[in-house]
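**Student:** Let's see this in three dimensions:
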Amino acid sequence: MTPRPQSRSSRNPSTTPLRAATDTETDGCSEDVRSCIPARALRRHQPRFPHPDAESGLESLLRLRLHLLGIRLDCHVDIAGVGRVDFVVGRRLILEVDGRENHAGVDRRHRDLMRDAAASARGFETLRFDYAMVVHEWPSVVAAIEQALLRAAH
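**Tutor:** Reported below is the predicted structural model:
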C-alpha cells in the first residue's frame, strides 16, 4: 500500500486556529462566499474565517462547509509525482477548488488535467469544483464527495 501523502503543515487542519476576518476586501472572502455559510456557523467561526493557510476564500468556504458536515480534510498536501493539491480526504480522494484566476485558459486547464492523470496513476481520485459549484450548487458538491468516499470504502 502506498504511504499517505504528507501535508505541508504539521498542524492538524481541523484544530488550526483561523485568523480574524473583518473586511471582505482584506480577508479574501466575498459577501457571496460568506452568504453560503449558515448564520449560526458564521457567528461561531467569524473570528476565524477565512482560514489563514487557505489560498482563497473559496477554499475556506469549502473547508468550513465540509467541517460542518463532519468531513475531515488535509490541506495543501504534497503528493509525489503530482505536486501540491488543495485537499485530501481520507487516503485517496483529492479535492481541488478551481478559482477562475488560477485555472483559466487552455494551458492551465491542460496542466490540471495532467496533474489529475498523474494522481489517478498513483491511485487517487480527483474531484474538481469551481466557484459556481461551491457557492451555488453545494448539494451537487456534497453528493459527489459522499459517493467518492463510499466508493473508496469498498
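
**Student:** from here on, contacts and neighbour counts on C-alpha atoms
**Tutor:** Will do.

**Student:** Surely G99 touches D130?
**Tutor:** Yes. The criterion here is C-alpha atoms under 8 Å, and G99 meets it with D130 at 5.9 Å.

**Student:** Need the overlap of contacts for those two.
**Tutor:** Shared contacts of G99 and D130, defined by C-alpha atoms under 8 Å, 6 or more residues apart in numbering, are absent.

**Student:** buried stuff in stretch 126-137?
**Tutor:** Within stretch 126-137, the residues that qualify as buried are 126-127, 129-131, 134-135, counting by 16 or more other C-alpha atoms under 10 Å.

**Student:** oh sorry, the question was meant for stretch 140-152
**Tutor:** Neighbour-count burial for stretch 140-152, counted by 16+ other C-alpha under 10 Å, picks out 141, 145, 148-149.

**Student:** want to put them side by side, so please do this one too:
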Amino acid sequence: MAVIARARALRKRLTPAEARLWGALRRLRAEGLHFRRQAPMRGYILDFVCIDRLLIVEVDGASHDCEDRQRKDRVRDAVLSREGFLTLRFSNLSVRDALDDVVQTVRDRCLARPTRLSLRASPPPRDGEGDIL
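**Tutor:** Reported below is the predicted structural model:
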C-alpha cells in the first residue's frame, strides 16, 4: 500500500511542469485519449499513462541528468516495455517552452498505437475455421 499512498501524495503536489502538462493532456479526452496521473504500476509511479494505448509520459527534471538516475530509468522503461508500454520522456524545459509540441507528439504517438482492445481481439479465422454449418 505504500506505493499507492505515495502516488496519492504526489498527485497533490505536482511539479509546475507536471501540472502544466496535466492540464493539456486532460484536453485530449475529447479525442478519446484518457490519461492517469501519478499512476502506480509494477512498483513504479508513472507521471502520466494512457492505459488504452499503453503509452507512458514522463516529465524529467534535473535529477534525471545523473548517471544513476538514467540507469534506473532505463531499467524501469525496459520492465514496462516488456508489457507493451512505450515511454516518452520530456524535460521540464520542453514542457515549459514548447508545450504545444509536446502535446502534439504525445497525441500523435497515442493515436499511432493500437488500443488494448485491439491487442486482445481474437485473430481472424483461417480458411475453414469458424464456418457456420
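
**Student:** Now the TM-score, please.
**Tutor:** The TM-score (TM-score structural alignment, normalised by the length of the second structure) is 0.67; 106 aligned residues with a C-alpha RMSD of 2.5 Å.

**Student:** For the first structure, which segments count as strands?
**Tutor:** In the first structure, the segments counted as strands under DSSP state E are 6-7, 74-79, 83-89, 93-98, 125-130.

**Student:** Which part of the second structure matches the last one?
**Tutor:** So the one you mean is strand 125-130 of the first structure. Aligned by TM-score structural alignment, strand 125-130 of the first structure falls on residues 86-91 of the second structure.

**Student:** Not counting its own residues, what contacts that stretch?
**Tutor:** Outside stretch 86-91 of the second structure, the residues that reach it (C-alpha under 8 Å, 6+ apart) are 54-61, 77, 80-81, 102, 106.

**Student:** if we go to 6 Å?
**Tutor:** Identification of contacts with stretch 86-91 of the second structure by C-alpha atoms under 6 Å, 6 or more residues apart in numbering yields 55-61.

**Student:** Show me which of those are buried.
**Tutor:** Here, 16+ other C-alpha under 10 Å leaves 55-60 buried among the contacts of stretch 86-91 of the second structure.

**Student:** For the residues you listed, give me TSV that also has distance to R26 of the second structure.
**Tutor:** Output for those, formatted as TSV (distance: C-alpha to C-alpha, whole Å):
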residue	distance to R26 of the second structure
L55	15
I56	14
V57	13
E58	15
V59	16
D60	19
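
**Student:** Now do the contacts for R115 of the first structure.
**Tutor:** With C-alpha under 6 Å, 6+ apart, R115 of the first structure has these contacts: V82.

**Student:** Give the equivalent position in the second structure for it.
**Tutor:** Checking TM-score structural alignment: R115 of the first structure goes with R76.

**Student:** Could you tell me how far that match is located from G43 of the second structure?
**Tutor:** Computed as C-alpha to C-alpha, to the nearest Å, the R76 of the second structure to G43 of the second structure distance reads 10 Å.

**Student:** And for R113 of the second structure?
**Tutor:** According to C-alpha to C-alpha, R113 of the second structure stands 24 Å off from G43 of the second structure.
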